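Undergrad: no sequence on hand, only this structure:
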């Protein structure tokens, strides 16, 4: 296997024997075969659309297929194999449909004629033989740019798939994904060809996040600042983790009146701030924060656990029997439940003891999305003009187990008292309980929400730039970001598309970025690796 799509890749180069995430060679090969099969769909889908034919079911299947290959989403070989075969069936249907319209189109790319082996062992061998990453291009710099594009569309697909569940879709998104899959299989490209496509990925990701934001806020209202319990109370309980608000709503409805409290974990924390979710009295608190401690925390939780999306490693065996996953998430031996029926999770919660005591561990406040922040924009602007607020820091992104992420805790703790720290995504769990105080009643630490709420952060930055009649790069705003998986890549591409410069990125730079591509990013956008909190703060505040 060869996989370097996440920040924790082995030796800073690539996972070649087994993934640090737990992915084995069999799963890696099947994921590569799936991407290859989806490329075959893309070639014919682009041709299909020339005849004005669009199939929303196909679009959603492709989004799910790409999303499935994200880090820590699906490590179940049987499910991956089935998806590869379904992709080939879709491709062949497209071929037949195009021919019915009088077009006899053939393509040279191997994905358009790929036929999966009759058994799964043979399919795994086919996936290995593809050498998907190495085959992207013989030139390492072009291969690097194509990897950036591939990982970017993986992030886009995650957001677009969630948005589609709300009925929020845009053909611009899926059209670009088809274009990108075809571009990955196109030879003879130069960097000058790849850069516009990568920036287009950033533009499309902004649209995907906007669609998801519209779905979330349209159904549940705009988040409002909300104090969330970190302790627990005596009662039966269920823990839900991931990113999917619809699954959370379903769980809340199906546990209503049953004497079960629902707790969030990780990126589900901001869900407590949505008015239509807050109304459930048994939606109680947040349990578990740091990615690297999740096995300990989950093991300490006295109820069943429901995984709804990615970013979670395979559960430890000693409590895996009470873990459930929804359709898109998978590991061998873990129970799957339909996304509209969590009755088996509820039944297990009723059988287990749950919490047998009360514990007060204080609260944290979330819900500072764009409406909440812009609702007090006049106070923020006045505070800046008066000199009470002199700088804004956006410190957020992914969390992970690899050493070096304590940097973000130390950075936030050392930010000046006349500064505001905006944060989002699971990276905030390194410091989300820090008491930084406030400035004129405005908390110094503002939790904007999930990773996709980078859309809210961008809207806040744009609003501030308009208020001060300057560009975003001219604001006293610094971005210090952490990354782990592919959604972070898509968000970074969005920031670059918007022309935002001087981003500091860590804890290490992506292994798939070559020195020449890195130099391009430095020269064009002044992207910088993090160093030490002290040195970076001194440099930022002296700029």
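TA: In hand now; what should we look at? Predicted model, so just to flag it, every value in this text is computed and none were measured.

Undergrad: make it CA atoms for all contacts and neighbour counts henceforth
TA: Noted.

Undergrad: so residue 145 touches residue 517, yeah?
TA: Yes: in terms of CA atoms under 8 Å, residue 145 counts as a neighbour of residue 517; the distance is 7.5 Å.

Undergrad: tell me where the stretch 201-350 of the chain has strands.
TA: Applying DSSP state E, counting those that start in this stretch to the stretch 201-350 of the chain gives strands spanning 226-229, 236-241, 260-265, 283-286, 305-307, 323-325, 335-336.

Undergrad: roughly how far is the fifth one from the heart of the chain?
TA: If I follow you right, that is strand 305-307. Put simply, strand 305-307 sits 17 Å off its chain's centre (CA atoms, centre = their mean, to the nearest Å).

Undergrad: for that strand, packing partners?
TA: Counting contacts by 3 or more CA pairs under 8 Å, 6 or more residues apart in numbering; DSSP states H and E, strand 305-307 packs against strand 236-241, strand 323-325.

Undergrad: nearest to residue 405, of these?
TA: For the helices and strands packed on strand 305-307, proximity to residue 405 was assessed by CA to CA; strand 236-241 is nearest, at 21.4 Å.

Undergrad: name the residues of that closest one that come out as buried.
TA: By neighbour count, with 16 or more other CA atoms under 10 Å as the criterion, the buried positions of strand 236-241 are 236, 237, 238, 239, 240, 241.

Undergrad: and here is the other one:
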């Protein structure tokens, strides 16, 4: 059995993983089942489009599609059983929608596409997943395949953000309807390159919308992030380390650990939880432990306590700590304990991981001191006068947006060296785990403004767009590209893809993307992005710095 997957930056030989396992560690069986899950979700989307017309769309359908797409994001779910269960649920949901349509007198006809009609028992899923019509390679035309992939991977990132907002009871039907429309469009052979390019841009538009929705959900529920010094050392209490992105899960864990003697630390993309006012009231919420996701093998070892993954970024574990890693939500890994989803109106039960923590030693310190973050759009707006004065006086010459993902490739040292090499009159705007390449460097400040302004998680790249639009307004400019802002984005997985598409929709040009351009961009599609938007790959620090500073 083999696979084909080229959705992340680590695609083998920058072409695609096509052996028995991916670079990320997922098996070919899981990869093929994930392809089948996507295929099945397209069928759910197809029939639910008719259900929407008949006025019978249900929130559970929207949730199922969001969760299914999220499940297939890189490093989220490595469990064949977990994916199989989702395929079964998708088939059941599709049948339920069809029955509801019949009750409404709506007949779908007999010429439906295979993805809207196929059915099987679970023992037959593997054979179905290996059929040529299910995976990415079922599209023969390279450019059409590339554009369909760009849309699909953007939808995966969009669904992740939509699900986080959904957890907080924030949803927009038009976002869910677009996800369904775009899923079906990736199977529509009548759409040529021009129509698919338009769909790519529309995906970027809804990427902006979903990030704005999640920003509204998070800030309404937890307050606006504020400038915060985050402790990165440890104290002598048993503890739980929380990784991933889901703030609702984090909130409920904090509530349930209060008064138990168990501390809570953030890890990787959960670091920005430290910036929200609502979480600061918990005395047992101590700080952040460790760095970006790819260093987890060493850091989970020394943390000593249990680890909770609320979303993606799992690395296949060492045996020495495998028995103290827990998953929840869309994530799963063979051998990890999975904490079930909350029932409607209820909360997740974290008692098992809390009791586990009580029996384990306190974390071993690996760092000391603090790091500063919390510069989402509201906080930066409060500093606007100071920032504008610094720009007008020449104290700040340029801003560099260095958002996105971190990863384990040696070539990503480029981003640390680039940050070190920036002139002292420049400021880095960042979001996502890319920040771990430079957020602990002694880069100083400019008149009290830190030279690294961390907005938060990858979805908080929206904040960076808001800041740019605000500066455009303040300086009375007609074009966002006239601002003294340069874009040097690192990517790894599909949430970075939707951030990129959102920036393109907003009209941002001349973005450098690295450490490699996506394998799913065919030469012709890459040329379109170069010609229309000025996208280019990184080269070396000195050469790229010269290009940026010459502007």
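TA: Great, that's in hand. Everything numeric in this text was worked out from a predicted model, so none of it was measured.

Undergrad: quick check: TM-score for this pair?
TA: The TM-score (TM-score structural alignment, normalised by the length of structure 1) is 0.97; 540 aligned residues with a CA RMSD of 1.3 Å.

Undergrad: can you put the strands of the stretch 201-350 of structure 1 in TSV and add distance to residue 39 of structure 1?
TA: Shown next, in TSV, are those (distance: least, CA to CA, whole Å):
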stretch	distance to residue 39 of structure 1
strand 226-229	44
strand 236-241	31
strand 260-265	35
strand 283-286	40
strand 305-307	29
strand 323-325	28
strand 335-336	28
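
Undergrad: of all those strands, which one is nearest residue 438 of structure 1?
TA: Among the strands of the stretch 201-350 of structure 1, strand 226-229 sits nearest to residue 438 of structure 1 (CA to CA), with 15.4 Å.

Undergrad: read off where that closest one ends up in structure 2.
TA: Taken onto structure 2 by TM-score structural alignment, strand 226-229 of structure 1 occupies residues 228-231 there.

Undergrad: compared with structure 1, how much does the matching stretch deviate?
TA: Following the fit onto structure 1, the mean deviation recorded for stretch 228-231 of structure 2 is 0.7 Å by mean CA distance after the TM-score superposition for structure 1.

Undergrad: redo the helices and strands packed on strand 305-307 of structure 1 as TSV? Include distance to residue 314 of structure 1.
TA: Formatted as TSV, these follow (distance: least, CA to CA, whole Å):
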stretch	distance to residue 314 of structure 1
strand 236-241	13
strand 323-325	10
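
Undergrad: for residue 302 of structure 1, find the nearest of those.
TA: Nearest of those (CA to CA): strand 236-241, 7.3 Å.

Undergrad: does anything pack onto that closest one? Which helices or strands?
TA: With contacts defined as 3+ CA pairs under 8 Å, 6+ apart, the packing partners of strand 236-241 of structure 1 are strand 260-265, strand 305-307, helix 343-351.

Undergrad: out of those, which gets nearest to residue 82 of structure 1?
TA: Closest of those to residue 82 of structure 1 is strand 305-307, at 21.1 Å (criterion: CA to CA).

Undergrad: what range in structure 2 matches the closest one?
TA: Aligned using TM-score structural alignment, strand 305-307 of structure 1 spans residues 307-309 in structure 2.

Undergrad: quick revisit: what sits up against the match of strand 226-229 of structure 1?
TA: With CA atoms under 8 Å, 6 or more residues apart in numbering as the test, stretch 228-231 of structure 2 has contacts from 274, 275, 286, 287, 288, 368, 369, 370, 371, 372, 373, 374.

Undergrad: residue 181 of structure 1 corresponds to which position in structure 2?
TA: Residue 181 of structure 1 maps onto residue 183 in structure 2, by TM-score structural alignment.

Undergrad: identify the residue nearest the geometric centre of structure 2.
TA: With distances taken as CA atoms, centre = their mean, the residue of structure 2 nearest its centroid is residue 495 (3.3 Å).

Undergrad: wait, doesn't that residue sit right on residue 157?
TA: Yes: using CA under 8 Å, residue 495 of structure 2 makes contact with residue 157 at a distance of 3.9 Å.

Undergrad: which position in structure 1 aligns with residue 414 of structure 2?
TA: In structure 1, the residue matched to residue 414 of structure 2 (TM-score structural alignment) is residue 407.

Undergrad: try residue 108 of structure 2
TA: Alignment note (TM-score structural alignment): residue 108 of structure 2 maps to residue 105 of structure 1.
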